[in-house]
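Student: Got a predicted structure here, sequence first:
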Amino acid sequence: MTSREDVLRTWWEQLGSAVGEVVNQSDPEGLLDMGAPQDEYSSEIDSLTSLAVREDLTERSVLAVWERAFGPGSCLSQRPELLTSLTQQLLAVREERPSP
């Protein structure tokens, strides 16, 4: 029998994986295109997954995560259309995976 904890852990992992796919495909800083390792954005993905779990995904919260890592001059902060697109994609991921 699967425990509630196992169900939540699986959900978190699936949500985190989906968030990671969105971030890596967006590659907001262009680091993956420059040859950075696939886990380059792992800490940001973890933070964004936490926001998704708390249902606190807004452009402002996504940008705050990003600026903690890359500073106020990050590509994401300089390209509002990219921020909007990334936030919308993350919201869609969250909507597709309601909490168990």
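Tutor: Yes, it's here. What you see is a predicted model, and the numbers here were worked out from it, not measured in a lab. Numbering: from 1, shown residues only.
Student: When you work out contacts or count neighbours from here on, use the C-alpha atoms and nothing else.
Tutor: Noted.
Student: The top helix by length along the chain packs against which elements?
Tutor: Identified as the longest helix of the chain according to DSSP state H is helix 4-26. Under the contact criterion of 3 or more C-alpha pairs under 8 Å, 6 or more residues apart in numbering; DSSP states H and E, the helices and strands touching helix 4-26 comprise helix 42-53, helix 80-96.
Student: ok, now how distant is Gln14 from Ala64?
Tutor: Gln14 is 23 Å from Ala64, where distance means C-alpha to C-alpha, to the nearest Å.
Student: for Ser43, that is, sorry about that
Tutor: Taking C-alpha to C-alpha, one finds Ser43 at 13 Å from Ala64.
Student: Pull out the buried residues from the helix or strand harbouring Ala69.
Tutor: Applying DSSP states H and E as the criterion places Ala69 in helix 59-70. Neighbour counts over helix 59-70 (16 or more other C-alpha atoms under 10 Å) mark 62-63, 65-67, 70 as buried.
Student: Use this one as the comparison:
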Amino acid sequence: MVKILEEAENDLNRFENGVANKILDEIEGQLEDGVDSEAVKVIQRPTYDAVFHRLKLAENGLDHRIYFDYKDSELYVFAVRHRDKAYTEEDLKESVKRLQNI
């Protein structure tokens, strides 16, 4: 089961409804039944002492990144970003902070 943290829901609310709905559909479709996709990559950020998963959404008019990780066999989505902002220093700091709160 995929759980979307409140912060990730807030991220989704920043997008237009149609875009947010497409993102949710992709999250459910690609993550709900387990992760076995070429679009998923393990992200390692030694500077922040962080390792997490990233789902790359680059089809159906989307160019977004979904950050998620596991805890106690549950999958938690903790950040949803447009590609343009997904890899900034500020974003990485915020995402790692969220990851630590799972």
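Tutor: Noted; the coordinates are in hand. Predicted, not measured: the structure shown is a model, and the values here were computed from it.
Student: So after superposing, what's the score?
Tutor: The pair, once superposed, lands on a TM-score of 0.38 when counted by TM-score structural alignment, normalised by the length of structure 1; 66 aligned residues with a C-alpha RMSD of 4.3 Å.
Student: on that earlier part again, which of the helices and strands packed on helix 4-26 of structure 1 sits closest to Gln25 of structure 1?
Tutor: helix 80-96 (9.8 Å; C-alpha to C-alpha).
Student: List the contacts of Ser47 of structure 1.
Tutor: Val65 (C-alpha atoms under 8 Å, 6 or more residues apart in numbering).
Student: Quickly note the distance from Met51 of structure 1 to Leu83 of structure 1.
Tutor: Not Met; residue 51 of structure 1 is Leu. Taking C-alpha to C-alpha, one finds Leu51 of structure 1 at 15 Å from Leu83 of structure 1.
Student: still on that earlier bit, what is the helix holding Ala69 of structure 1 packed up against?
Tutor: helix 42-53, helix 75-78, helix 80-96.
Student: what angle do it and helix 80-96 make?
Tutor: Angle, helix 59-70 of structure 1 to helix 80-96, by axes from the mean of the first three to the mean of the last three C-alpha atoms, to 10 degrees: 110 degrees.
Student: So what touches helix 59-70 of structure 1?
Tutor: Here helix 59-70 of structure 1 has contacts from 44, 47-48, 51, 73-74, 76-77, 83-84, 87, using C-alpha under 8 Å, 6+ apart.
Student: Quick check on these: which are buried?
Tutor: For these, a burial check counting by 16+ other C-alpha under 10 Å picks out 44, 47-48, 51, 74, 76-77, 83-84, 87.
Student: quick one: which of these is nearest to Val22 of structure 1?
Tutor: Closest approach between these and Val22 of structure 1, by C-alpha to C-alpha: Thr87, at 9.7 Å.
Student: Surely Tyr76 of structure 2 forms part of a strand?
Tutor: Yes. The assignment for Tyr76 of structure 2 is a strand, going by DSSP: H, G, I helix; E, B strand; the rest coil.
Student: so what does the lengthiest helix in structure 2 touch, helix or strand wise?
Tutor: Taking DSSP H as the criterion, structure 2 has its longest helix at helix 17-31. Counting contacts by 3+ C-alpha pairs under 8 Å, 6+ apart, helix 17-31 of structure 2 packs against no other helix or strand.
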